[in-house]
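S.K.: Okay, here's the prediction I keep looking at, along with the sequence it came from:
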Amino acid sequence: MTVDRILPTEEAHELLDLTRELATRELAGKADDYERQGEFPREIVRTLGRAGLLGLPYPEADGGAGQPYEVYVQVLEILAGSWLAIAEAVSVHTLACYPVQAHGSESQRKSLPDMLGGELLGAYCLSEPQGGSDAASLTTRATRDATGWTVSGTKAWITHGGQADFYNIFCRTGGAGARGISCLLAAAGSPGLHPQKPERTMGLRSSAPAQIVLDGLHVDADGLVGDENGGFRIAMEALDAGRLGIAACAVGLAQAAVDHAAAYASERTQFGKPIAAFQGLGFLLADMATQVSAARALLLSAARLKDLGRPFSIEAAKAKLFATDVAMKVTTDAVQVLGGYGYVSDHPVERWFREAKVLQIVEGTNQIQRLVISRSLTSPDAR
């Protein structure tokens, strides 16, 4: 189903039309093979970059497309409806470009056209094996040496690990807590930067995360992004926007599940009529569709706040929380609508069900989102 959208410009409408065309031409029918083989679709991501979809919310002067987040998240929704791994790759890459675009030095920013054009793929290395949600307690350590920094530690659950061309590495350069963290930029292939084998995941097998072992990695002094010990603020700023991206992925996945379930229920007959005609199933479909519309409205509201330059982090947390919970609920219900057929890989709802789960975990678990939201309600300083 094509959802009617009110967009700010004719250019935005054309961009969404282009995205649908690319989704049909480049993505449709390919996900299952890549997922089965566990192969990352690097060339497809590069094609989307050359079409201008990997730098959408960044200024044209930096090599981006200068689009508002309201438009960017709708692009992600369309991509996710065809292939979640691709939409997640776009979202994570957009997140990985943020430190250099917003806080990078003049020399670092020279790489922005290739970053935002997708020729250079990015990874965002914040989480660690023992401290995924407690980012302020990370233990990866960067020690000053004669020409820069020597980094040792392990990063975990890194999307594009082993595939990326550049890595944002958040590491401890000062004392304990959030104020002792810096962001360092390292190129793939740097001595001491060792991507491990991809994790064996429930879903998103074509873009499985990997650990990154940092064993005496040397980063030159000009690899520091922003201020020394100012990396935690960079990380949180990026994650606020990244949560909008994951919410958009969730909405796209859920909408695809609704569409597939509704089509199946309209064609499948039992007791002489389509199963959609039975009130119990028809009402289930109605609730699914309503939940997706509500998630989309919450997402777009948060994106518009960001576009207006107003505080949006709490609304982003709400959108991420609600949209990903909806995706899990709706894909579960879609499997139920299809019955036994929903449990086999002949229909995509089985894959969507497995993929939806990870969206409740990445970019801050939904328990963390609830913590952020609840604190904003009881402590004005947390807003």
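M.R.: Sure, I can see it. Numbers count the residues shown, from 1 in each chain.

S.K.: Please count neighbours and contacts with C-alpha atoms only from this point.
M.R.: Will do.

S.K.: Can you give me every residue that contacts the closest residue in space to Ala327 that isn't next to it in sequence?
M.R.: Leaving aside its chain neighbours, Ala327 sits nearest to Ala254 (4.8 Å; criterion: Cα to Cα, 6 or more residues apart in numbering). The contact partners of Ala254, taken as Cα atoms under 8 Å, 6 or more residues apart in numbering, are 81, 292, 326-328, 330-331.

S.K.: Now do the helices in the stretch 51-200 of the chain.
M.R.: Assigned by DSSP state H, counting those that start in this stretch, the helices in the stretch 51-200 of the chain fall at 69-82, 84-103, 106-109, 112-116.

S.K.: which stretch among these comes nearest Leu284?
M.R.: Leu284 sits nearest to helix 69-82 of all the helices of the stretch 51-200 of the chain, at 20.3 Å, using Cα to Cα.

S.K.: circling back: any chance of the helices of the stretch 51-200 of the chain in TSV, plus mean neighbour count and distance to Ser182?
M.R.: Formatted as TSV, these follow (neighbours: other Cα atoms under 10 Å; distance: least, Cα to Cα, whole Å):
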stretch	mean neighbour count	distance to Ser182
helix 69-82	25	27
helix 84-103	24	11
helix 106-109	14	16
helix 112-116	23	20
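
S.K.: okay, pairing it with this:
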Amino acid sequence: MSILQSLRPGGRHGVASTETRDPIGYAVAALSRLAQSDMLDRLGLRKQTETAVYSATRGGFKTTAAAGRAFAKTGKSGSPGTRPTATAAPGVFDLTPSEDEQLLVDVVTELAAEVLRPAAAEADETCVAPEAVLKAGLDVGLPILGLPESLGGITEERSAVAGALVAEALAHGDLGLAVASLAPGSVATAIGLWGSDAQQQTYLAAFADGAVPAAAIALSEPTVLFDVLAPGTTAVRTEDGYVLNGLKSAVPRGSDAELFVVGALLDGAPVLFLVESGTAGLHIEADPAMGVRAAGLTRLHLCDVTVPADAVLGATDGTTYAECVRLSRLAWCALGVGVGQAVLDYVTPYVKEREAFGEPVAHRQSVAFMVANIAIELQAMRLLTWKAASRAAAGEDFARNVALARQLCADKGMQIGLDGVQLLGGHGFVKEHPVERWYRDLRSIGIMEGAVLI
């Protein structure tokens, strides 16, 4: 039975049938289909419609954040929440996935192949993740992957390795749709790792039931030479809480998100804050980028946004924020490995079947060596990423490991994308083949901060 046949709406991880797709997505998708119709030429409306499609995709929208649901404040304020236990170290260097991890990877791999990959091209064009793709991710339990059973999750131990494996498998289908699918679960994971008892009781119940809220981690900012550990967004203490001001960029699914984890500078240290979408002063603007377009990237404007004192997530000395950055970079490394594997899997049969001068181009040493280099660098990226994830899961210091993985994945990921386009020749430059999209997506590995974590 395929994964599409096994997914059941209304189950533990299903979504309510009353959910609606982002109206901007509908509008852009409708305009895109209309632009392909011959009727426009007969009516003389071709130029006007194509201009509308371009404007909708490029300019997007600017609106007040969605009101979202009202999260009921429960739990003991100020008391520490439940923390996932560290994974027991086996005592040997063995990164082979466990039986449960391999089973999860098999399910997600089928999801990526049957659901994400077919929807990737249109989602990239419209900058909107289809509702069917998001629902399929909910049905397999992506939002609660990083939560322990005590908080409504599916594992007893911290699952950083499983998270890396899932991110890699999803990105093999499409990076943008993988980010859109993983963003809500990343917020749930962050609350599970650092949230107080009150925060966990207030928010995590929504991720464990059927109506999972859209949510995202907002760390990036549209500034030159941006340093994620020194954000320009500021938080000022007041008698009742904090006031946030600043601008965040590359926030996935911001138009329909109901909860954000926002990074801001408080008393000279970077701190994470939980901000609900209905908070006054929060505005959303479309932020379509070169890659990761299917994630529906947006900008988050914070203009005198007032949050209560218990909105702080984790410590205020910068340690929680730094760990969030590392786990986010680890997630992007895993995503980069998945896209790189997609490139290798696509170009290998292509160069064997494509003929030039009476023989397959794979017979040329320059071509064969380029494909071999992709495989070599990809395996190095994967091993560094898995090693960093295993140390994170065991509760060990993984700062050096994730720094090495990020540097390698950023550099070699871009090279893999470039070589993939080069191996396809002229075909690599056109949208008939997905390699040009993967090339654009791979550029994000060394740039994106936040959005997802494992």
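M.R.: It's in. As the structure is a computational prediction, the values presented were derived from the model and not from experiment.

S.K.: So which of the contacts of Ala254 of the first structure sit within helices?
M.R.: If you go by DSSP state H, the contacts of Ala254 of the first structure have 81, 292, 326-328, 330-331 in helices.

S.K.: Closest to Arg36 of the first structure out of those residues?
M.R.: Gly81 (18.5 Å).

S.K.: So which residues of the second structure form strands?
M.R.: Assigned by DSSP state E, the strands in the second structure fall at 62-64, 215-218, 234-237, 241-251, 259-266, 269-276, 282-286, 298-308, 312-313, 355-356, 359-360, 450-451.

S.K.: what packs against the last one?
M.R.: Looking back up the chat, that one is strand 450-451 of the second structure. helix 175-194, strand 215-218, helix 319-353 (3 or more Cα pairs under 8 Å, 6 or more residues apart in numbering; DSSP states H and E).

S.K.: Which residue in the first structure aligns with Leu34 of the second structure?
M.R.: Mapped onto the first structure by TM-score structural alignment, Leu34 of the second structure lines up with nothing.

S.K.: so how far is Glu50 of the second structure from Leu34 of the second structure?
M.R.: Leu34 of the second structure sits 9 Å away from Glu50 of the second structure, going by Cα to Cα, to the nearest Å.

S.K.: aligned partner of Phe429 of the second structure in the first structure?
M.R.: Aligned by TM-score structural alignment, Phe429 of the second structure pairs with Tyr343 of the first structure.

S.K.: wait, what's in contact with that match?
M.R.: Going by Cα under 8 Å, 6+ apart, the list of residues near Tyr343 of the first structure reads 335, 350.

S.K.: Residue most distant from the centroid, the first structure?
M.R.: Within the first structure, Gly272 marks the point farthest from the mean C-alpha position, 43.9 Å out by Cα atoms, centre = their mean.

S.K.: which one in the second structure is aligned with it?
M.R.: By TM-score structural alignment, Gly272 of the first structure lines up with Gly358.

S.K.: and what of Tyr58 of the first structure?
M.R.: Checking TM-score structural alignment: Tyr58 of the first structure goes with Leu147.

S.K.: residues touching Trp438 of the second structure, list them.
M.R.: 175, 339, 343, 417.

S.K.: Stretch 230-250 of the second structure: which residues count as buried?
M.R.: If you call a residue buried by 16 or more other Cα atoms under 10 Å, then stretch 230-250 of the second structure has these buried ones: 231-235, 242-250.

S.K.: farthest-separated two in those residues?
M.R.: That would be Tyr242 and Ala250, which, of those, are the farthest apart (Cα to Cα) at 23.6 Å.

S.K.: how close does Asp304 of the second structure sit to Val271 of the second structure?
M.R.: From Asp304 of the second structure to Val271 of the second structure the distance is 17 Å (Cα to Cα).

S.K.: quick one on the thing from earlier: which residue in the second structure occupies the aligned position of the residue nearest to Ala327 of the first structure?
M.R.: Checking TM-score structural alignment: Ala254 of the first structure goes with Gly340.

S.K.: tally of neighbours for the counterpart of Glu14 of the first structure in the second structure?
M.R.: Mapped onto the second structure by TM-score structural alignment, Glu14 of the first structure lines up with Leu103. By other Cα atoms under 10 Å, 12 other residues sit near Leu103 of the second structure.

S.K.: residues in contact with the residue nearest to the match of Tyr58 of the first structure when sequence neighbours are not counted?
M.R.: Leaving out its chain neighbours, the residue that sits closest to Leu147 of the second structure by Cα to Cα, 6+ apart is Gly153, at 4.4 Å. Gly153 of the second structure sits next to 144-147, 208 when contact means Cα under 8 Å, 6+ apart.

S.K.: Against Leu247 of the second structure, how distant is Gly153 of the second structure?
M.R.: Distance, Gly153 of the second structure to Leu247 of the second structure, by Cα to Cα: 32 Å.

S.K.: With Thr57 of the second structure instead?
M.R.: In terms of Cα to Cα, Thr57 of the second structure sits 21 Å off from Leu247 of the second structure.

S.K.: cool, Ile447 of the second structure as well?
M.R.: 17 Å.

S.K.: matching residues in the second structure for stretch 321-329 of the first structure?
M.R.: Counting by TM-score structural alignment, stretch 321-329 of the first structure corresponds to residues 407-415.

S.K.: Quick check: Ala156 of the first structure touching Ile212?
M.R.: Yes: between Ala156 of the first structure and Ile212 there is a contact under Cα atoms under 8 Å: 6.4 Å.

S.K.: so what's in contact with these two at the same time?
M.R.: Common contact partners of Ala156 of the first structure and Ile212 (Cα under 8 Å, 6+ apart): none.

S.K.: Now the buried members of the contacts of Ala254 of the first structure.
M.R.: 81, 292, 326-328, 330-331.

S.K.: Tabulate the residues you listed in TSV, adding columns for distance to Tyr124 of the first structure.
M.R.: TSV is the format used below for these (distance: Cα to Cα, whole Å):
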residue	distance to Tyr124 of the first structure
Gly81	24
Val292	29
Val326	26
Ala327	24
Met328	25
Val330	29
Thr331	28
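
S.K.: Tell me which of the contacts of Gly153 of the second structure persist in the first structure.
M.R.: Retained in the first structure: 144-147, 208, out of these (criterion both residues aligned by TM-score structural alignment, their matches' Cα atoms under 8 Å).

S.K.: just these now: which is nearest Gln407 of the second structure?
M.R.: The closest of these, once distances to Gln407 of the second structure are taken by Cα to Cα, is Gly146, at 24.8 Å.

S.K.: can you pull the contacts of the residue lying closest to Gly226 of the first structure once chain neighbours are set aside?
M.R.: With sequence-adjacent residues excluded and distances taken as Cα to Cα, 6+ apart, Gly226 of the first structure is closest to His103, at 4.9 Å. Residues counted as contacts of His103 of the first structure (Cα under 8 Å, 6+ apart) are 225-226, 234.
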